[in-house]
Every structure is written in C-alpha cells, then in structure tokens.
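**Student:** below: sequence and its predicted model.
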Amino acid sequence: MSESDDSSTEQLPEGSWASSAARRRNMQAIRSRDTTPERRIRQLVHAQGLRYRVSTRPLPALRRTADMVFGPAKVAVFIDGCYWHGCPEHYVPPRTNSGYWSDKVARNIARDRDTDEKLTQAGWLVLRFWEHEASDTCADKIFVEVRRRRGSR
C-alpha cells in the first residue's frame, strides 16, 4: 500500500491553514451559500410574494455577494454565520490554530463593515441577520423594508 492510500498518514498541502487533515476536510465541507437559515428565510420571503436574486453582487464592481438581493428596491440581505462573522452572543474563539482563525474572523468583520458602508453610499439598504435569529422575524423585517422601499406598490 502506498503512502497516498493510507488516510492515517494524509499530508496537508504545503502552506495549509488547517491544523490537521481532518480539520481541513471539515472546513472545506462548510457551505458558503444555501445554508439552512438562508433557505428558511428565502422560503418565507417568497411565500410573502417577494422575488429576489440569490447569492449575487448588489454592485457589479464590488466583489462581494449578498445572500438575497432585491435590485429595484436596492435592498441587500446578509444572513451571517455566528462563527464566521463573530456573533457577540455565540462566537467562541477556536482552540486550535487560534491565531489564524481569530484573524480570519476579524478580517470578515472588517469586510462586512466595509461592504455595509459601500452599499449604503451607493443608496442600498443593508439588512444583516444572525443565523440564530428566528427566520419568521427576519422574513417579516425583509418584507416590510422591501415594500417600504418599493413604495408599497
């Protein structure tokens, strides 16, 4: 049996951010879109009659995507994961490779604030929700704001 066939001796790619091969596989499996909270909120918003784009750039020149985009109303919705975006209630600093992951979360938070600022300057309303928030409450807030910005047509 060759070394590449033995999963117990699996090597990390050179310069890998993962603390172990198992951790690397676990982190690679985490979804960046279509998470359960996103799908629930989208389903509720759709049931209220609103239509939107999923995982798209609100501003084509800005290399950042919102989870839901209501183009004509200029509303961008983000459903942020507690770990990746540093939720003040639920974020728990990592125990392994803590320097890398803490810096990564801090960069995500800074990028989120920068995104909010750029979208707001361009006339967009940014709505951010944590993954732990009640989906129906989030959907209701989205509905109210999109209808308000559309002029309740």
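**Tutor:** Cool, got the structure.
**Student:** only C-alpha atoms for contact and neighbour calcs from this point on.
**Tutor:** Will do.
**Student:** list the buried ones in the longest helix seen in the chain?
**Tutor:** Secondary structure of the chain read by DSSP state H shows that its longest helix is helix 98-121. Neighbour-count burial for helix 98-121 flags 101-102, 105, 109, 112, 115-116, 119 (criterion: 16 or more other CA atoms under 10 Å).
**Student:** who's in contact with Arg33?
**Tutor:** Contact partners of Arg33, counting by CA atoms under 8 Å, 6 or more residues apart in numbering, are 55, 67.
**Student:** what about 10 Å?
**Tutor:** Contacts for Arg33 (CA atoms under 10 Å, 6 or more residues apart in numbering) come out as 39, 54-55, 65-67, 79.
**Student:** farthest-separated two in those residues?
**Tutor:** Arg39 and Thr65 (16.0 Å; CA to CA).
**Student:** structure two is appended below for comparative analysis:
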Amino acid sequence: MVDNVERQTRSRMMATIGPKDTRPELVVRRGLHRLGFRFRLHPRKLPGRPDIVLPKYRVAIFVHGCFWHRHPGCRFATTPKTRAEFWKAKFEANVERDRRKQEQLEAAGWRVLTVWECALRHDPEVCIETLAGMIRDATSANSELPVSTDAGVGSTG
C-alpha cells in the first residue's frame, strides 16, 4: 500500500502520537468514572506506568493500541511493508516489555487487565461494562479469564 502523504508529513504526524491521554484511554476513563470508579493515572512508582490504576481493587489497567502492542489476531495489528526488520524488532521489543512489566506488577500483588483499542471501536459500552465486572470480581486475581478478540478486554494474569 502506498502512503498518501510525504515522508516529512508522516513523520510529523507520527511524532504527535503520545503515550498518554489517547482517545481509547479517554473512553475507558470516562466510562469507568461514569460507573463510579475512582482511579489514578500513570503512577510513576508502578512498573510500566499503567494507564489506569484502581488502588482500592489492586487493579492496573493498560489500554493498548492493537498496532503498537500487537493484538493477536486483530486486523489492526498490521506490519508496514517498508523497513520490515526495523518494525519486527520494534514490535517484538514492545511485546516483551509489556510481558515483563505485567509480570512485575503481578509479583507485587496487582491484577493486570488489558483493554484493546479494537474493542473500544467495536462496542465501547459493552467493553466498559465487561471491564467493570472484571474489576469488581476479586476472584479473578491472577487467573486466566476468557479473552476474546471480539470482547477485547482480558485479564492477562
């Protein structure tokens, strides 16, 4: 697929994408707040600086973009055709870092939940309700919950 914009324009556009306050993250935050949850954002003291932390429930939530964090089986987890080796190495490093930080959080007694961008695109209300149920369900601590690419929310611990 040919890029529709010049290289300098694409570079400028990509540089504006930040790690915090992304549109999917804001959707999750608004939904959780509307349901009465109170949380902290990007705490520096926790490994990986989770996007949302609910200390009352000992839950850390990551809101992942399917492209950058390689959501398995997702149509948005595409790989650019140019500089394939560069992108492969970058994506592998991202996935490895995510895994490592998740393990560190679990070792410290936190439940780790991941919300995928595609779930919020598909049906944000269902995604938020599913997430809220998982937060409230204390029995899901460090257990594998059913993860569906349709639901897009999962316990990764």
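**Tutor:** That came through fine. Here the structure is a predicted model, which means the values were calculated and not measured.
**Student:** quick one on the thing from earlier: the more surrounded of Arg39 and Thr65 of structure 1?
**Tutor:** More neighbours surround Thr65 than the other of Arg39 of structure 1 and Thr65, with 19 against 14 (other CA atoms under 10 Å).
**Student:** that one contacts Arg57, correct?
**Tutor:** Yes. Using CA atoms under 10 Å, Thr65 of structure 1 is in contact with Arg57, at 4.3 Å.
**Student:** overlap in contacts of these two?
**Tutor:** Ala76.
**Student:** Gly31 of structure 2: neighbouring residues, count only.
**Tutor:** 19.
**Student:** excluding sequence neighbours, find me the nearest residue to it.
**Tutor:** Ile128 (6.1 Å; CA to CA, 6 or more residues apart in numbering).
**Student:** ok, Pro80 of structure 2 next?
**Tutor:** Nearest non-adjacent residue to Pro80 of structure 2, counting by CA to CA, 6+ apart: Trp87, 7.2 Å away.
**Student:** so how far is Pro93 of structure 1 from the residue mapped onto the one you found from structure 1?
**Tutor:** Here Trp87 of structure 2 is matched to Trp101 in structure 1, going by TM-score structural alignment. Per CA to CA, to the nearest Å, Trp101 of structure 1 is found 8 Å from Pro93 of structure 1.
**Student:** any idea how far the spatially most central residue of structure 1 is from Cys138 of structure 1?
**Tutor:** Centre of structure 1 computed as the mean C-alpha position; nearest residue by CA atoms, centre = their mean is Asp80, 4.4 Å away. Distance of Asp80 of structure 1 to Cys138 of structure 1, computed by CA to CA: 12 Å.
**Student:** which neighbours do these two share?
**Tutor:** 128-131.
**Student:** would you point out the most distant pair within those residues?
**Tutor:** Pairwise across the shared contacts of Asp80 and Cys138 of structure 1, and taking CA to CA, the largest span is found between Arg128 and Glu131, at 9.7 Å.
**Student:** now for the two: what residues contact both?
**Tutor:** With CA under 10 Å, 6+ apart, Arg128 of structure 1 and Glu131 have common neighbours 78-80, 138.
**Student:** and these, which of them are in strands?
**Tutor:** If you go by DSSP state E, the shared contacts of Arg128 and Glu131 of structure 1 have 78-80 in strands.
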